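Student: Dropping a prediction and its sequence here:
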Amino acid sequence: MTMHPQATPLSVPARPELTGGRRVGVLLSHGFTGQPASVKPWGEHLAALGYAVEVPRLPGHGTTWQEMNRTTWVDWYGELTRVFDRLCLDNDAVVVGGLSMGGALSLLLAAEHPDRVSGVVVVNPAVATKRVDVKLLPVLKHVLPSMPGIVDDIKKEGVTEHGYPRVPLRAAATMFGAWPALTRELSKVTAPLLYFRSTVDHVVDELSEPLITGSVSSRDVSVVRLEDSYHVATLDNDAPTIFAGTASFVARVTTA
């Protein structure tokens, strides 16, 4: 297995002397066919403020789409859960978040562990789609190993997320297949939710936002519009807004 040079996970311990004496952890997940590079700057910004930050590499990502086709939603969520459990052991409070599929996985963590998640931050999360070809995946995955994908949906010129240019269909089928169960769990999310949404997104359509915000039980929900970014907003023109907004949110929801 050859790993992309940008796919190395990020792991930074807490510096409680910068966060009022409390050890606060933040877990950030990249999206489907992406890799840690897409959210590392986000994590590095938070780490500089003293937060423990974990940006894992989900199985099958950052190598080849062929390898990813041998992994599933269960594998990706399992890795995120493993890192989450470790963060919880080492810190007084933990906030979870992610980009695209990473946001969906974070919402599932918050639903299954409401007593251990202090807050959730999502950027263009995906839990539903209008695409009709998704319904054909159970058949297509046996006929085609992959299809062309949308990578680098970034408005800012000269920036890349280092994702796969092709969508591994067997892996994709497990993600789309997991969405119905995930959406049924959204009502169990009680933690404060910060939702960043690009006004122009060529990957995730408009179905996910009302489904998420209308289903969670969180009483503290904020939606921030990103007017100058596309899907991979964590690397785009509005990245500073995401970074600063997340820092303020984490500080607020983890105050003892």
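Tutor: Structure received.
Student: contacts and neighbour counts: CA atoms only from here.
Tutor: Fine.
Student: Mind jotting down where the strands sit in this structure?
Tutor: Counting by DSSP state E, the chain has strands at residues 10-12, 24-29, 52-55, 93-99, 119-123, 146-148, 166-168, 193-198, 221-226.
Student: can you redo those strands as a markdown table with distance to Tyr77 and mean neighbour count?
Tutor: Converted to a markdown table, those look like this (distance: least, Cα to Cα, whole Å; neighbours: other Cα atoms under 10 Å):
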| stretch | distance to Tyr77 | mean neighbour count |
| --- | --- | --- |
| strand 10-12 | 17 | 18 |
| strand 24-29 | 10 | 28 |
| strand 52-55 | 13 | 27 |
| strand 93-99 | 12 | 27 |
| strand 119-123 | 16 | 28 |
| strand 146-148 | 22 | 14 |
| strand 166-168 | 18 | 22 |
| strand 193-198 | 20 | 23 |
| strand 221-226 | 24 | 16 |
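Student: for comparison:
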Amino acid sequence: MKVFTAICLILCLTVACSKEPAITEDMLDGGTLFDPSLYQPEKYLVSRAIPTPTPAQANTPVIIACHGYTATTFEWDEFRTWLGNRTDVYLSQVLLGGHGRTYEEFKKSTWRDWQEAITAEYERLEKAGYKNISLLGSSTSGPLLLELVSSGYFTRHLPPRNFILVDPIVIPSDKTLSLVPLLGPMLGYIDTKQSAQEDKVYYHFRPQETLQQLQKLLTLVRRDLEKGISLPAGSRLTVYKAKQDPAADPISAVLIYKGVKLSTGGPPDVQLIDSDRHVFTRLQFVEGVTEKDYKTQKDTFAAILAQALAP
């Protein structure tokens, strides 16, 4: 018992845990700032902007971009800016369920709530007649998308043309996450210590309830990868993984490579990126960004676009 207590104390000191967070109105958690897609969904979701597409529009590639845990649609804003006013591809930026709202709403959400926002947009596009859809996921959206495949979701729906994952997390770099199911109630929450600018678009505090949900999702997906996941016929999978990732252990890419097969039996395309940033495609508000970082970001954006436009 003494050892257990000591571990709890050390963990709490390490991750700055407490029972009640000190939330201010300047934070996304504070109940004043919300993700803009909640106010103007037509600016973020193709299904809302073009609910009744022409035949030409229905054949235009659509990329559904899904962000990571504690993030918002902001995570893919730079990709939208990079795309500019292109008309040969559409972009939907999905806000995961429970995210972009109050701290309490986030705290109550489950990983299935997070995932439901992805399937909701997918099914609206499918129902409207869109025929060429790619799914782009960063960080936690990686396992959310893999779980959709392993659960058989796409046996009942139009198969995506592409699954494109940026820094998907299967194994966390911070191994203390594995202790959350045991120590969660004692943790309360984790203070991210992020910048004031990031506080407006990412949750500053990580409730232990949501960390437990994340752990449940990752455990489930790891088991699915061990059993083997087969992509739908005609779907491709590409993984872009930073070599030195402070959030998602690079071994995540290895597990995906070994655990996922194309319908033809071949392996997915896994590319290791020379970066030490998590979700290296998001550089706004990041400290110490270099010209190399910007080039890596733009090169990856170009590769994502090429995949979406490929037949």
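Tutor: That came through, no problem. Bear in mind that the values here come from a model prediction, so they are computed numbers and not experimental data.
Student: how about the strands of structure 1 in JSON lines, adding distance to Thr246 of structure 1?
Tutor: Shown next, in JSON lines, are the strands of structure 1 (distance: least, Cα to Cα, whole Å):
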{"stretch": "strand 10-12", "distance to Thr246 of structure 1": "17"}
{"stretch": "strand 24-29", "distance to Thr246 of structure 1": "10"}
{"stretch": "strand 52-55", "distance to Thr246 of structure 1": "13"}
{"stretch": "strand 93-99", "distance to Thr246 of structure 1": "9"}
{"stretch": "strand 119-123", "distance to Thr246 of structure 1": "7"}
{"stretch": "strand 146-148", "distance to Thr246 of structure 1": "33"}
{"stretch": "strand 166-168", "distance to Thr246 of structure 1": "30"}
{"stretch": "strand 193-198", "distance to Thr246 of structure 1": "8"}
{"stretch": "strand 221-226", "distance to Thr246 of structure 1": "11"}
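Student: Tell me which of the ones you listed lies nearest to Gln66 of structure 1.
Tutor: Across the strands of structure 1, Gln66 of structure 1 has its closest neighbour in strand 166-168 (6.8 Å, Cα to Cα).
Student: distance from the closest one to structure 2 after superposition?
Tutor: Following the fit onto structure 2, the mean deviation recorded for strand 166-168 of structure 1 is 1.7 Å by mean Cα distance after the TM-score superposition for structure 1.
Student: what's that strand aligned against in structure 2?
Tutor: Aligned by TM-score structural alignment, strand 166-168 of structure 1 falls on residues 205-207 of structure 2.
Student: quick one, what contacts Leu255 of structure 2?
Tutor: By Cα atoms under 8 Å, 6 or more residues apart in numbering, the contact set of Leu255 of structure 2 is 170, 222, 225.
Student: Map it onto structure 1.
Tutor: Counting by TM-score structural alignment, Leu255 of structure 2 lines up with Leu211 in structure 1.
Student: cool, Ala308 of structure 2 as well?
Tutor: Match for Ala308 of structure 2 (TM-score structural alignment): Val250.
Student: Its match reaches Val95, doesn't it?
Tutor: Yes. Using Cα atoms under 8 Å, Val250 of structure 1 is in contact with Val95, at 6.8 Å.
Student: Can you pull the residues that touch both of these two?
Tutor: Joint contacts of Val250 of structure 1 and Val95 (Cα under 8 Å, 6+ apart) are Gly119.
Student: Enumerate every residue touching Asn59 of structure 2.
Tutor: 130-132.
Student: follow-up on the earlier one: for the strands of structure 1, which one sits closest to Thr72 of structure 1?
Tutor: Comparing the strands of structure 1 by Cα to Cα, strand 166-168 comes nearest, at 10.6 Å.
Student: for the closest one, packing partners?
Tutor: Under the contact criterion of 3 or more Cα pairs under 8 Å, 6 or more residues apart in numbering; DSSP states H and E, strand 166-168 of structure 1 touches helix 65-68, strand 146-148.
Student: Count the residues that sit near whichever residue in structure 1 pairs up with Arg112 of structure 2.
Tutor: Aligned counterpart of Arg112 of structure 2 in structure 1: Val74 (TM-score structural alignment). By other Cα atoms under 10 Å, the residues close to Val74 of structure 1 number 13.
Student: Next, the distance between the ends of stretch 34-50 of structure 1.
Tutor: 26 Å (Cα to Cα, to the nearest Å).
Student: how much distance is there from that stretch to the middle of the chain?
Tutor: Stretch 34-50 of structure 1 has its C-alpha centroid displaced from the chain centroid by 12 Å (Cα atoms, centre = their mean, to the nearest Å).
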